[in-house]
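**Student:** Provide a 3D model corresponding to the input given below.
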Amino acid sequence: MTNVTQDRLSHGLWAQTAIPSPAMQSLENDSRVDVAVIGAGYTGLSAALYLASTGRDVAVLEANEPGFGGSGRNVGLVNAGLWMKPKDVIGALGNIHGQRILTMLGEGPQLVFDLVRHYGLDCEATPTGTLHCAPDKAGLKELQDREKQWQALGAPVRLLNAEETRRQTGSKLYRGALLDERAGIIQPLSYARGLASIAQLAGATLYGDAAVTNAVRENGFWRLQTSKATVTAKWLLVATNAYTVSPWSAIREELIHLPYFNIATRPLSDAEVAEIMPDRQGCWDTKEVLTSFRLDKGNRLIIGSVGALGQPCERQVHEAWARRSLTSIYPQLQNIRFESAWYGMIGMTSDSVPRLHRLGDQAIAVSGYNGRGISPGTVFGRCLARYICGEISDGDMPLPFTALETPLFRRERELMYSLGSTLVHAVGARISHNYH
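**Tutor:** The predicted structure follows:
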């Protein structure tokens, strides 16, 4: 089993500061369960927690360890809703599903923070909101539109002016910022490991080093083959998203991989912290190739953007960009030392809306969080668990079940995101394509 701490570019700071991962069992013998959950990320663990709490016999099959995929690599922003504006969500999904998913995901951060409080999870949860920052006139206009649309739905979202934004971010760079009081930040890998621990306590069995190599429907049950043993289950939930591999490679092929990296500084001094982010909100901007930044519990400043760090040339370009960007936001930190860097893949869909799929009788999957996995993953995990339990039906779901489809020019678009972000960061320009 791969230990996330062995690869410094996969989980970086989060692996260094996360709570210990719970011990996982080794799948040595054939077993039979009510529900088999594939993937120990936010979705799978949230589903397992709910299913086990209702008395179902649940097995979580994970190829590595909890939070190995995007759940342990992301920025740690617990956002409400999708990237899209509310009107665009309704335009894409129709009024019924659009309103339903806006409500469900709008309440998502509250579910996350309620779980943290109820179970006492140690994951640096800070529910003080997030700030969507506008560095220019066009960005400010976009935020004004977002404010209007969210306020029409009664959401606690308001636009801060330039002076208020300066006080909240400690930076003079922005013309305004949209404060979403529903949201906040979290240590993402600790949250995943915390979910794993409480799912185990609820009765779920978590298996590590248990990659599924084949899945066959036989006599009303799913027979899942791993390298060592088989698991037979009445229900199957595939929750592997951007890190999906065979035998469900069609899910991976439906998603467009968008690389995203984070770079963390040394811990800031008390004097340095006093000048920036007094309420410790997570921030990102309105640029097409966006910049995100936040503090962790240890007062490290984490800055991120689109791009991979797999090749030395990529790391050099993106680290140089991070230095320039951090200096533009906080000139006083221009010479600060970077301590760690890491990256992962975001699963994007062609229309920025997640997907629900049937993979056969009593087999379902969800994927495509488009860079917002913490809250939606937790919410969808619980929702799909309730569906499996028969508590809700097709007509109650936030999304319709759709057929798997491979988007046009998927590989070309993935290459464009990777190379394009490197080019943008190398020359300081912006690409015209909006990757949202």
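
**Student:** rest of the way, CA atoms for contacts and neighbours
**Tutor:** Will do.

**Student:** Next one: the residue lying closest to T291 once chain neighbours are set aside from W150, what distance?
**Tutor:** Spatial nearest neighbour of T291, chain neighbours left out: S305 (5.0 Å); criterion: CA to CA, 6 or more residues apart in numbering. S305 is 25 Å from W150, where distance means CA to CA, to the nearest Å.

**Student:** Same question for T402.
**Tutor:** Counting by CA to CA, the gap from T402 to W150 is 28 Å.

**Student:** what's in contact with stretch 37-48?
**Tutor:** With contacts defined as CA atoms under 8 Å, 6 or more residues apart in numbering, stretch 37-48 is touched by 58-63, 65-71, 192, 195-196, 199, 204, 212, 236-240, 373-374, 377-385.

**Student:** quick one on the thing from earlier: among S305 and W150, which residue is more densely surrounded?
**Tutor:** Higher neighbour count among S305 and W150: S305, with 23 against 19, using other CA atoms under 10 Å.

**Student:** Show me what the helix or strand that one falls within is in contact with.
**Tutor:** In the assignment (DSSP states H and E), S305 maps to strand 300-306. With CA under 8 Å, 6+ apart as the test, strand 300-306 has contacts from 75, 258-268, 289-296, 322, 326, 417-418, 421.

**Student:** which of these are buried?
**Tutor:** Listed as buried from the contacts of strand 300-306 are 75, 258-265, 267-268, 289, 291-296, 322, 326, 417-418, 421; burial here means 16 or more other CA atoms under 10 Å.

**Student:** Sitting in helices, which of the residues you listed do you find?
**Tutor:** The helices, defined by DSSP state H, take in A322, L326, Y417, S418, S421 from those.

**Student:** Which strand or helix spans R411?
**Tutor:** Using DSSP H and E, R411 falls in helix 410-427.

**Student:** which other helices and strands contact that helix?
**Tutor:** If contacts are counted by 3 or more CA pairs under 8 Å, 6 or more residues apart in numbering; DSSP states H and E, helix 410-427 sits against strand 256-267, strand 300-306, helix 312-329.

**Student:** I'd like the structure of this one too, to check against the first:
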Amino acid sequence: MKEACLWQDTSPEPMPDLPDLEGPQASDVIVVGGGITGLSTALHLAEAGTAVTLIEAGEIPSGGSGRNVGLVNAGLWIPPDDICEALGEADGERANAILGAAPAKVFALIEHHGIACQATRSGTLHLAHNGQGERELARRAEQLQRRGAPVDLVEDEACWGMLGTRRIRRALHDHRAGTLNPVAYTRGLARAAIAAGALLYARSPALGVAREGDGWRVATPRGSVTASRLVLATNAYSEEEWNQVRQHFFPGHFFQVASPPLSDALAGDILPQRQGAWDTRMVLSSMRRDAEGRLILGSLGRGDGRPASYVRCWADRIQRHYFPQLGRVDWECTWTGRIAFTPDHTLRLFEPAPGILAATGYNGRGITTGTVVGQGFARYLTHGDDALLPLPIRSPKPIPAKPLWSSCYEGGFTLYHTGQCLRVLI
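**Tutor:** All right, here's what the predicted structure looks like:
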């Protein structure tokens, strides 16, 4: 089992051939970060006729935009009523509406720009792993249906037919959602942004940001860009001391394991409609099939740096619990991505300084949230209108005790996975 991201190896969209940034340049807007948020911002700005320059520290993509599960999910991590409780009624319902419609925005971009990212639109499945989970899904379903969302609970034979396992008797089917190859989607956004006139540079990490007249100057190892406005789209990969985004989230991780391609004769009854799924466990397990039939399992926590035997043991335990019909699986590869968490599980959109926009705290919903935030940022920068953003621009306080939050989360994930490997938990 090699440590490598499956999506990189199987992307139908090629890696864009981008230059390094060299010498001084000027633009209307600088975007730092070549993930989904940054590329969506650059694409929509360029389509509006705004000169935009995007710089990425590595290749596109190199962060969480290419290392996630590839679920095109609607909404936030928490149920709609909880969102309203956390954000207030007006802001909560605004977030529910805009993020509930976000999968349609993603699929519209894919179709309009011809992005080859193996997209499916058969929905996603939230799986109740026990009685408490069934009650939680019933609560979510009621809240979503009350808001007109096309979701339904599938049970017993119908549920088993969609999943290929009898371990789950109830699931919440969200028809708005789907799956894709996240590396291919991100590269497709880059291709579309370049075609629209955006300037993209790779291998050009931002070394610092400084005031330059009425605007901002971003320095890279071999060049610089000046502009009147700046977008920090670094999210969970904000590490530098100068980057104020790092004060507004605490990092967590999500690891995945992929099998070799499985024949339909062997695994055709497992997620036959290619929905992505995840369960209601305290430390969830995710599962999906890719375009070539691989089974991909994942969970919260780090897989990188751990012994392969540990990761394999966990994957074997989950696979044999849900899909014993596969027998022994020789896992092909494993990879880990980073998530920007917030204590209330809601995102943050803010201005660290006049002329700078920033976003973070997607809490594992990066594909859809990053896409609509990028579109909203572009509208805000060109028209001064924040109506397309899921939340108004705020001035949140930094998150206190960030290392403690991260340590508690990762420690809890590790203990839970160890319990699964030892067959104490499942």
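
**Student:** What TM-score do the two superposed chains give?
**Tutor:** Laid over one another, the chains give 0.95 as their TM-score (TM-score structural alignment, normalised by the length of the second structure), with 420 aligned residues with a CA RMSD of 1.6 Å.

**Student:** Spit out the contact partners of the most centrally placed residue in the first structure.
**Tutor:** Central residue of the first structure (CA atoms, centre = their mean): G373, 2.6 Å from the mean position. By CA under 8 Å, 6+ apart, G373 of the first structure lies in contact with Y42, G70, S71.

**Student:** Tell me which residues are up against stretch 402-418 of the first structure.
**Tutor:** Against stretch 402-418 of the first structure from outside (CA under 8 Å, 6+ apart): 250-251, 253-259, 306-308, 349-350, 355-358, 435.

**Student:** ok, now stretch 98-106 of the first structure?
**Tutor:** Contacts of stretch 98-106 of the first structure (CA under 8 Å, 6+ apart): 80-82, 86, 89-92, 155, 182, 375-376, 379, 398-399.

**Student:** Mark which of those residues are buried, thanks.
**Tutor:** 80-82, 86, 89-90, 155, 182, 375-376, 379, 398-399.

**Student:** Please list the members of these that lie in helices.
**Tutor:** Among these, the members falling in helices (DSSP H) are P86, V89, I90, S375, P376, V379.

**Student:** re the thing from before, could you redo the buried ones among the contacts of stretch 98-106 of the first structure as TSV and give each row distance to D279 of the first structure?
**Tutor:** Converted to TSV, those look like this (distance: CA to CA, whole Å):
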residue	distance to D279 of the first structure
A80	18
G81	22
L82	23
P86	26
V89	30
I90	32
A155	20
R182	14
S375	20
P376	24
V379	26
P398	33
L399	35
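
**Student:** what's the spacing between the equivalent of S286 of the second structure over in the first structure and D114 of the first structure?
**Tutor:** Alignment note (TM-score structural alignment): S286 of the second structure maps to S292 of the first structure. From S292 of the first structure across to D114 of the first structure, the span is 25 Å (CA to CA).

**Student:** returning to what we had before: could you figure out how far the strand holding S305 of the first structure is turned away from helix 410-427?
**Tutor:** Following axes from the mean of the first three to the mean of the last three CA atoms, to 10 degrees, one obtains 130 degrees for the angle between strand 300-306 of the first structure and helix 410-427.

**Student:** Mind reading off the mean deviation between strand 300-306 of the first structure and the second structure?
**Tutor:** In this overlay with the second structure, the average offset of strand 300-306 of the first structure from its partner residues is 0.4 Å by mean CA distance after the TM-score superposition for the first structure.

**Student:** quick revisit: of all the helices and strands packed on helix 410-427 of the first structure, which one is nearest R280 of the first structure?
**Tutor:** Of all these, it is strand 300-306 that lies closest to R280 of the first structure, at 10.5 Å by CA to CA.

**Student:** right, and I55 of the second structure touches S204 too?
**Tutor:** Yes - between I55 of the second structure and S204 there is a contact under CA atoms under 8 Å: 5.9 Å.

**Student:** Need the residues touching each of those two.
**Tutor:** Residues touching both I55 of the second structure and S204 by CA under 8 Å, 6+ apart: L21.

**Student:** What is the burial count for whichever residue in the first structure pairs up with A236 of the second structure?
**Tutor:** Alignment note (TM-score structural alignment): A236 of the second structure maps to A242 of the first structure. Residues lying near A242 of the first structure (other CA under 10 Å) number 25.

**Student:** which non-adjacent residue is nearest A242 of the first structure?
**Tutor:** In space, and not counting its chain neighbours, A242 of the first structure is closest to G347: 4.6 Å by CA to CA, 6+ apart.

**Student:** how about the aligned residue in the second structure for that neighbour, secondary structure?
**Tutor:** Matched by TM-score structural alignment, G347 of the first structure corresponds to A340 in the second structure. Per DSSP: H, G, I helix; E, B strand; the rest coil, the local secondary structure of A340 of the second structure is strand.

**Student:** which residues touch A340 of the second structure?
**Tutor:** N235, A236, F249, F250, P251, G252, T360, G361, Y362, N363, G364.

**Student:** A47 of the first structure and E272 of the first structure: what is the separation?
**Tutor:** A47 of the first structure is 41 Å from E272 of the first structure, where distance means CA to CA.

**Student:** Mind checking which of the two has more residues around it?
**Tutor:** Taking neighbours as other CA under 10 Å, A47 of the first structure and E272 compare with A47 leading, 31 against 12.

**Student:** Alignment lookup: the more buried one to the second structure.
**Tutor:** Under the alignment (TM-score structural alignment), A47 of the first structure maps onto T41 of the second structure.

**Student:** helix or strand for that match, which one?
**Tutor:** Assessed by DSSP H and E, T41 of the second structure sits inside helix 36-47.

**Student:** Comparing that helix with the first structure, how large is the average distance?
**Tutor:** Once fitted to the first structure, helix 36-47 of the second structure is off its aligned match by 0.5 Å on average (mean CA distance after the TM-score superposition for the first structure).

**Student:** buried residues in that helix?
**Tutor:** For helix 36-47 of the second structure, burial by neighbour count (16+ other CA under 10 Å) applies to I36, T37, G38, L39, S40, T41, A42, L43, H44, L45, A46, E47.

**Student:** what do you get for stretch 368-385 of the second structure?
**Tutor:** Within stretch 368-385 of the second structure, the residues that count as buried by 16+ other CA under 10 Å are 368-381.
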